[in-house]
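**Student:** Everything below, folded, please.
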Amino acid sequence: MLGGVRPPIASLVVLLLTVAALTVIGLDGIHTAGVPQAVLNGEQQIAADTALSMRSAIDAEASAVRRTADAYPATSASTPTTTLKALTAARKAALGSALLDQRNGKLLAAGGKTVPLTGVDVARTASGPEAIPPRLVTSGGTRQLLYFAKVTLPAQQDDPDQDQYQAPSRTDRQLLLVVSEALPALTAYGEGRTAEVLDASGKALATAVSGTASGTAAHSGLSAAAARAANGSRSGTDASGTLLGTTTGSRRTVAGWAQVASATGSGATDDLGLVVLTSRAAPATTPTADYSRFALETAGTLAMVALLLGLAQYFSVQRPLLRLYLSAGRLARGVTGGGSTAAAELSRPVPVHGFGELARIGRALDSLRGQLLGESGPQQFPARRGPGYRALAVVGVVVVACWAVPMIFLLNRADAATAVPAPVLADQQARTEIATQRIRQSLDQSYTDLSEAAASLSGRSRAAQTQVLRQSLADHKQYRSLYLLNRSGGITLRVGDTPLRTLVHVPGGGGITTVNTSGRIPAIAAYAQVRSGKGQAPAAGVVLFGEIDVKALNSILPRPKLGSVWVTDGDEKVLAASVGYRAFQSLPDSGLTRLARATQGAPGTAGTATSAVHNTSSGPSVDAAAPLAQSGPTARLGWHVVTAEPAAALQIPAVQAEQRTMLAGILGLAVSAACLGWLYVVVIRPLRAVAVLVERLAGGDRRTVLHPVNHDEIGSVTRSLELVRQVLAERDRAARSGHAAGPSRPPRANTHQR
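**Tutor:** Predicted structure coming up:
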């Protein structure tokens, strides 16, 4: 089905015209007017990242409340009042707290501000799942979050809170802890950006502004629009989107919204109905480049090349080959027929068409015709010949390459200094800062969890300490190993995997550090001091270390359209990454290293985030870096977060034009090479083989059998030549035996013509 001379030539023309049409469609669809799509996408991702940070903070607080309740060492002497005080002593963010009886909702103890319990069915809430999700309530005109946890107190013979008309209870008391807190702190990143947390009705619950902003999104009606869009999306997902606000002068408000909900299964924030809305005024660009004219010119040029190549192939290959096919068939009919018809077929000279192999075959056929008529004998042909059809195919590829190579390497090149709009670069920096906050939250939480475990070890026996560490390892999945060090740096107690530490040191205080400087896996660890009990001898283990599983840290780094993310130490060596890496390796590009170093301010300062566009081997890259922490347990480390997103992955007009121009050139070159290679395989190479055989046959070689390979025009010519060979071979045998030579009809099986 793919044989013959027509399909490759027709395919060449059709496919090149298709590439020309795709060039027009692809380049004409790039618009530079208004706000670039990359800016809209960036704002959407910033809203999604902010929503993720808020969701993580709410989930972490809900888990901490439950863990505190589960770990409370209740005794028969515990009362609701003492229990509530112990459970909330460490909750600095708590506005108020309450301890309720699960059976009837009776308030047993309270602390801080009054907890708004209106509308809370305590019995139904407590009978629900073990992990009760938080709720959003209103108190004094402000919205608060209620966190729940179940608490069990041992039975008491005399229950002071029990109704006087009931008999004394000897069963465990099931209580419900309720803690009210404000929404997690909201931070806006990027100069001029406003961030808001909205409820389901679109009311702003919290607002944060970075730098100088034109006002909240509510002024332009974006808050209500974002709430409607979020309510219209499927619940229980982290849906997000973009909105366009009003235009002021040359700037237009761009907003992104995202639900504070879990994307994987049910989460603690799914029923809150919270939406994060971020907005900023972005420059509305004017048309700076019109690619439609370029697209028409390049597509027209390719269409002309396609038609010229098609005509050249038709007149130089297809038509001469078809005429040769007819001439060979006529010659075969002359040697297999009889009477006047055969004589007439042989008397007509074989015309020589084309050049190269077709011309050689035509001349050899005419020589064979003369030999069949007895007008001449075998004829030798010169070994040196002119260019053949292989050169024609090469010239065709070169002609298309003259169009394709500039498209691939020269035309519509994106300038790294001007191709990436300033808002896109600013968004990459803002997203890097948000990623830094998310990583810092994770490390700070790891340190807080370890500090709580260290505090519970004080004054306990070795067996009790082992049990505490095992429970902590089970509760906190980010740890791979927990161990106690004595004053000389030796491990006195360990649970979990074998420690990766190679640095033997006993630091003071607490925080985050690394405990190795080489190996396949970097060992990041939280550490805290274990205090001796009052009036007791110093503990055998003085520092508790918790090595953080680097996989847990790596898992929070990837974000859509943020690119590659690395966490580096003070020497710009990689500690964690969203992509494959080797421990303590350098950043993959020197520009990233310089960018990380640029975040370090003067000695004693916290440093600032920075961003830049770097030229790489694969094109412009939008890069940013930020210091990991300005305060907290990681502030003294000098670590950084570095991100790099190829500009090709962003919808930037100049980069899109470069990509589509290159794609058109690659497609054109590939199509021409494929079709002309196809022509070479099915036509030109068989023609070269037939030309050699027919010249040998005309030169007197009657022994070489000509086998047709394909069922196409060249196969038919080969079969005709085999008939001629058989007749000439029979005549030569007859001449050698002294008999008169004459035409001899070959078997019918060999006379079939296409």
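
**Student:** going forward, measure contacts and count neighbours with C-alpha atoms only.
**Tutor:** Will do.

**Student:** from the middle of its chain, how far away would the lengthiest strand in the chain be?
**Tutor:** Secondary structure of the chain per DSSP state E: the longest strand is strand 142-153. Mean C-alpha position of strand 142-153 versus that of the full chain (C-alpha atoms, centre = their mean, to the nearest Å) differs by 39 Å.

**Student:** elements contacting it?
**Tutor:** Under the contact criterion of 3 or more C-alpha pairs under 8 Å, 6 or more residues apart in numbering; DSSP states H and E, strand 142-153 touches helix 37-71, strand 135-139, strand 173-181.

**Student:** buried sites along the first one?
**Tutor:** Buried residues in helix 37-71, defined by neighbour count with 16 or more other C-alpha atoms under 10 Å: 37-66, 68-69.

**Student:** compare with the first, here's sequence two:
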Amino acid sequence: MSLLVIAALVVVALGRVDAGQGQGTELEAERQIAADTAQSERLAIDTEATSLGRAAAAYTPTTPSTPAATLKVLTSGRKAVLGSALFDPLTGRPLAADGLPVSLTGADVVAMASGQGAIRPRLMTSGNGCCLLYFAKVPSPAQSADTDQDQNTSPDPSRRPWLLVLSEHLPRLTAYGDGRTADLLDAAGGVLVTTAKGTASAAADSGLPVAAAHAAKAQGHRSDASGSMLGATEGGRRTVAGWARVASATGPGHTDDLGLLVLTSRAVPATTASVDYSGFGLTAAGALAGIALVLWLVLWFCVQRPLLGLVVSARRMARGAVGRGADAWDEPARPVPVSGFGEPARIGRAMESLRQQLTGESGPPGPAARRGPGCRALALVAVVLVAGWAIPMIFLLNRVDTATSVPASVVADQQARTEIAANRVWQVLDQSHTALGELAGGLSGRSPAAQTEVLRRALADHKQFRSMYMLDGSGDITLRVGARPLRSSIHVPGGSGIDTVDTSGRIPVITVYAQVPGTNGGEPAAGSVLLGEFDVKSLNSLLSRPQLGRVWLTDADDKVLAATVGHRAFPALPEPGLTRLIRSGRGTPGTATSAVHASFAGLSVDAAAPLPQNGPTVGLPWHVVTADGAAARRLPAAQAEHRTALAGILGIAAGVVCLGWLHAVVIRPLRTVALLGERLAEGDRRTVLYPVNHDEVGSLTRSLELIRQALVEGDRGGGSSLADTPSSSRSRPENVPQR
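**Tutor:** Predicted coordinates for the structure are as follows:
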């Protein structure tokens, strides 16, 4: 019965493999790419807003500081600034301005300057296009003179902080994957920025941006909403598009009020080749049903039917042996039919010998006949039959072809998402490097106590660091905040950058470092270096993205620095193919690579992308490597392989369990009864037969025990048999009617 159930499951499972759902897979991949791109855009805006706020908060004006001088100090190191202005918190009028005009039409400058907390960026549209306005509160000279009062709650309005406003271009939007177009939209669906990689293959569809904006509005207040759409069809190709909000997924963020959307699109074939697996499912199910029928017939004719006949004969002999029933004296005269196979046949021969001993038809019992194959051989044959069906299902049938079963678009999407992940890692490293450089510059000329306080506040703001500390010229730590440093090297780095300090410990030690300027005209103090050690957990969480699979960050030796799966320090990648994939792209620096690898676990879509070679990662040969099982992609061929193998595993498991149960409940008790019956027929009268089972085997055992007792009584009476027993002693009971 269980095999028939599995046969039905095979028909249902393989019949539901939809070969036409490849477009659904492409839509989901496009949605994830849009979400990844939106996250990178959000990270860029958050980084700029946070950096400006920290720089403004760290600024210490002096009494003669003018608004123009303050504005110059705060904007001199920012290359992307289009225009800047410093506003009076009392009147809302600009105190100083530089670059393109900054318009705050409709904004209450006084309320923004006097409000609590940070001010979120705003989108500004002007004749020069769209730009983002970043805000920060800058301590005024009057406020700095009175440090005992809070800058936002001071009762003296003249001591309120100035409002700094910077206008910058929208973050650079990158399209990943050849033939993909990426657009940055406003809340109404207007295109603010557009870019494409390679030859944009998406069919022109002017309705997609507006449709994406409507879809985002329908999601309500979900800040991290995303989705996918189908666009126009042109030349046998149809546009698939994904959209995602540029907003925080974990809580209130700088980008939540901007209403920005990322829309990505590309063209895919409008029709896909269809493969029908229902015919294979019916064939496989029919073969399993046939095996189940053959096994049932074999067990019925070789075991069950002969066993039922033996039970009837044993009961008849037992009634004759104890003299019960109206025709008890006629029962032993009937020969026992010897039929079946193995143990039933052995029991039948033993019972026939016992019958002859009861009736005196034979002399002293002789040795039992030589034993042939038993019911265990039948069980073994049954296992072989089921395995003959299951093993090809697991290892041979419906196996996907590495070269053709995974569409090229799926591999390209994995590579694109890996490139986005590598860019996201670069963004965090670049942000950390910039922040540490600004922090090192602010430590110059301060007392150790003041430096410690500055680093303590900075460590609380920069969650990616586990500790910050300063080194002197000999490599000794002169100041530290946070956890105990893991570094074991005493090398004092020069300049600034990112490095892996220790490559032999239990935890990778990745540091960002920058020189602390001295007080003599800004020259670095001898051996004074500020370092920040990365928390590996923050890097692990940075790599994790939905439906990207397993992700690793590797160093120059292809050893793992961080991963989304558990790992020890500096292990090799789990698959040799991943290492080969990294090395295959090193011939062309900055190039991502991808491939499909086959293993015992199935097909895996893998990709490797180097970190962008600019900023602090120049010369840093790190890679982001991803591997996602093809089964997780819900590709028709992969689903068919997975379900076929699962059916084979279920089939062989059910066969083993059922035949194991048959061996424990039927075959083994039958072997025991056959052995005891042969011993009884050979003359063993002392072994008592205890019925253990409450089934046919138990009934057979009880009858044989009654026969044994009758033979013992006959032996005590001088070896007389039922044939020699007087008829008066075998008379009918009084309550039995005459025939």
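
**Student:** could you give the angle of the longest strand of the first structure to strand 173-181?
**Tutor:** Angle, strand 142-153 of the first structure to strand 173-181, by axes from the mean of the first three to the mean of the last three C-alpha atoms, to 10 degrees: 160 degrees.

**Student:** after superposition, how close is strand 142-153 of the first structure to the second structure?
**Tutor:** Superposed on the second structure, strand 142-153 of the first structure shows a mean distance to its aligned partners of 4.4 Å (mean C-alpha distance after the TM-score superposition for the first structure).

**Student:** got the contact list for that strand?
**Tutor:** Here strand 142-153 of the first structure makes contact (C-alpha atoms under 8 Å, 6 or more residues apart in numbering) with 61-62, 65-66, 69-70, 74-76, 78, 126, 130-138, 172-183, 205.

**Student:** residue closest to the middle of the second structure?
**Tutor:** G549 (6.0 Å; C-alpha atoms, centre = their mean).

**Student:** list the contacts for the aligned residue in the first structure for it?
**Tutor:** Using TM-score structural alignment as the criterion, G549 of the second structure maps onto G563 of the first structure. By C-alpha under 8 Å, 6+ apart, the contact list for G563 of the first structure reads T643, A644, E645, P646.

**Student:** go with 7 Å
**Tutor:** For G563 of the first structure, the contacting residues are T643, A644, E645, by C-alpha atoms under 7 Å, 6 or more residues apart in numbering.

**Student:** Next one: the aligned residue in the second structure for the second one from G20 of the second structure, what distance?
**Tutor:** Using TM-score structural alignment, the equivalent of A644 of the first structure in the second structure is A627. In this structure, A627 of the second structure lies at 24 Å from G20 of the second structure, with C-alpha to C-alpha, to the nearest Å as the measure.

**Student:** Those two - which one has more neighbours?
**Tutor:** More crowded of A627 of the second structure and G20, by other C-alpha atoms under 10 Å: A627, with 24 against 16.

**Student:** The closest residue to that one other than its chain neighbours: which element?
**Tutor:** Nearest non-adjacent residue to A627 of the second structure, counting by C-alpha to C-alpha, 6 or more residues apart in numbering: D606, 4.3 Å away. Using DSSP states H and E, D606 of the second structure sits within strand 602-610.

**Student:** go on, L482 of the first structure?
**Tutor:** Here L482 of the first structure is assigned to strand 479-485, by DSSP H and E.

**Student:** And the contacts of that strand?
**Tutor:** Counting by C-alpha under 7 Å, 6+ apart, 469, 473, 491-499, 541-549 sit against strand 479-485 of the first structure.

**Student:** so of these, which ones are in helices?
**Tutor:** Those of these mapping onto helices are L469, L473, per DSSP state H.

**Student:** Would you list the buried entries among the contacts of strand 479-485 of the first structure?
**Tutor:** Buried by 16+ other C-alpha under 10 Å: 469, 473, 491, 493-496, 499, 541-549, out of the contacts of strand 479-485 of the first structure.

**Student:** The stretch 601-739 of the second structure: strands as residue ranges?
**Tutor:** Ranges of strands within the stretch 601-739 of the second structure are 602-610, 623-629, based on DSSP state E, counting those that start in this stretch.
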